[in-house]
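1. got a sequence here, can you build the structure:
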Amino acid sequence: MLAKEIMSRKVITVGPEMTIQALARLFTDRRITGAPVVEGGKILGVVSLTDMARRDRGSAPRGRKAHSFYRKASEEEGGEKTSVIPEIPKFNHVIDIMTPAVLSADENAPVKDLAQMLLKQRIHRLLITRKGKLCGIVTSMDLLRALAASRR
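-> A predicted model of the protein is given here:
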């Protein structure tokens, strides 16, 4: 069995400048947990509920350089007292929280290879390409459905 036989062809994509609020509405309305981030036909990354949760905790996005979330809040003259308080990260758009590293597989890849990639990388979705262009997506649920169907 090949990726193209089990993939979802109608891929919901998002743009890098979509707001986090709009992303949350999309995930809720479409009942999805992640989506490829695409701009001008180019795949930039993937954004998921996990990325959104990481944002809410104030963590740096995976795959991006962590930067300091702390700043000097106040200093008394003479330098006797300095307090440092957490700065709320300004992660307002998809590009701020997405995972930029994208794993993909060709549409003719065997399903067994897809399952191994998902397991090894501990991810739940894999982008499927045809000649380097996005043509579908395979999720862990797609693999389970294929397995269940093959056991009948």
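
2. CA atoms for contacts and neighbours, from now on please.
-> OK.

3. could you pull out the helices for this structure?
-> 3-6, 20-30, 49-57, 94-97, 111-121, 140-150 (DSSP state H).

4. so which of these is the most surrounded?
-> Burial of the helices of the chain is given as mean neighbour count (mean count of other C-alpha atoms under 10 Å); helix 94-97 ranks first at a mean of 23.

5. neighbours of the residue lying closest to Pro89 once chain neighbours are set aside, just the number please.
-> Spatial nearest neighbour of Pro89, chain neighbours left out: Gly58 (6.1 Å); criterion: C-alpha to C-alpha, 6 or more residues apart in numbering. Using other C-alpha atoms under 10 Å, Gly58 has 16 neighbouring residues.

6. I have a second one here; can you model it like the first so I can compare?
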Amino acid sequence: MMKVRDVMNPEPVAIQATAAVSDAVRLLRTEEISGMPVLEGEKLVGVVSESDLLKMLSVEREGGLWLPSPLEILEVPIRDLIRWEKLQAEAEEAGTTTVSEVMTRKVFTVGPEESIQRAASMMVRHRINRLPVLEGERLVGIVTRGDIIAGLGMEASEVEED
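-> As a prediction, the model looks like this:
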């Protein structure tokens, strides 16, 4: 049976809770990932994902995040232009917001010796894309849906070779 240790990334990209959201955005983009563990020192305290960052940009006073449709882009009505400017101002404020203010605090984790089936089950049940891998309290890796799919493919090819 394949274990999380067999498919996890042993060098997860992580960010400190005190870092600016703009740093998190930059890291997600440069590392080409959609989320990462958040640490206070060495302790796991949350996860920050693209979804968390998008939620931060919702303009609650205006009824939620506004993204223009193609027709609205052509028309560019004044009221929508004002909303767009407010959204841009909020995005600029993101540079002063810390990761701890936007991260998801309820973190599901998995151990390196657990089966990839259990990890997959947790991801599906909780609708998450990644699981930090902890050994005791120490972050030792991260496993994503893609890692598990790749692991299942490796396992299937080993069975075919036998």
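
7. ok, which of the helices of the first structure comes nearest Ile12 of the first structure?
-> Closest of the helices of the first structure to Ile12 of the first structure is helix 20-30, at 8.8 Å (criterion: C-alpha to C-alpha).

8. mean shift of the closest one relative to the second structure?
-> Superposing on the second structure and averaging over aligned pairs (mean C-alpha distance after the TM-score superposition for the first structure), helix 20-30 of the first structure comes out at 1.0 Å.

9. can you list contacts of that helix?
-> With contact meaning C-alpha atoms under 8 Å, 6 or more residues apart in numbering, helix 20-30 of the first structure is reached by 14, 32-34, 52, 92-94.

10. now list the buried members of those.
-> Buried positions within these, assessed by neighbour count (16 or more other C-alpha atoms under 10 Å), are 14, 34, 52, 93-94.

11. hang on, the earlier thing: I figured the residue nearest to Pro89 of the first structure hits Asn92, correct?
-> No - Gly58 of the first structure lies out of contact with Asn92 (C-alpha atoms under 8 Å); the separation is 11.7 Å.

12. which residues are common contacts for these two?
-> By C-alpha under 8 Å, 6+ apart, no residue touches both Gly58 of the first structure and Asn92.

13. what does stretch 9-17 of the first structure contact?
-> The contact list for stretch 9-17 of the first structure (C-alpha under 8 Å, 6+ apart) reads 23, 35-39, 93-95, 135-137.

14. just the residues you listed: which are in strands?
-> If you go by DSSP state E, the contacts of stretch 9-17 of the first structure have 35-39, 135-137 in strands.

15. ChimeraX command to pick out the buried ones of the residues you listed?
-> Selection of the buried residues among these in ChimeraX, burial being defined by 16+ other C-alpha under 10 Å:
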select :35,36,37,38,135,136,137
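
16. for the ones in strands among the contacts of stretch 9-17 of the first structure, work out which two are farthest apart.
-> Glu39 and Ile137 (17.0 Å).

17. so which residue is dead centre in the first structure?
-> Nearest to the mean C-alpha position of the first structure, by C-alpha atoms, centre = their mean, lies Val47 at 2.4 Å.
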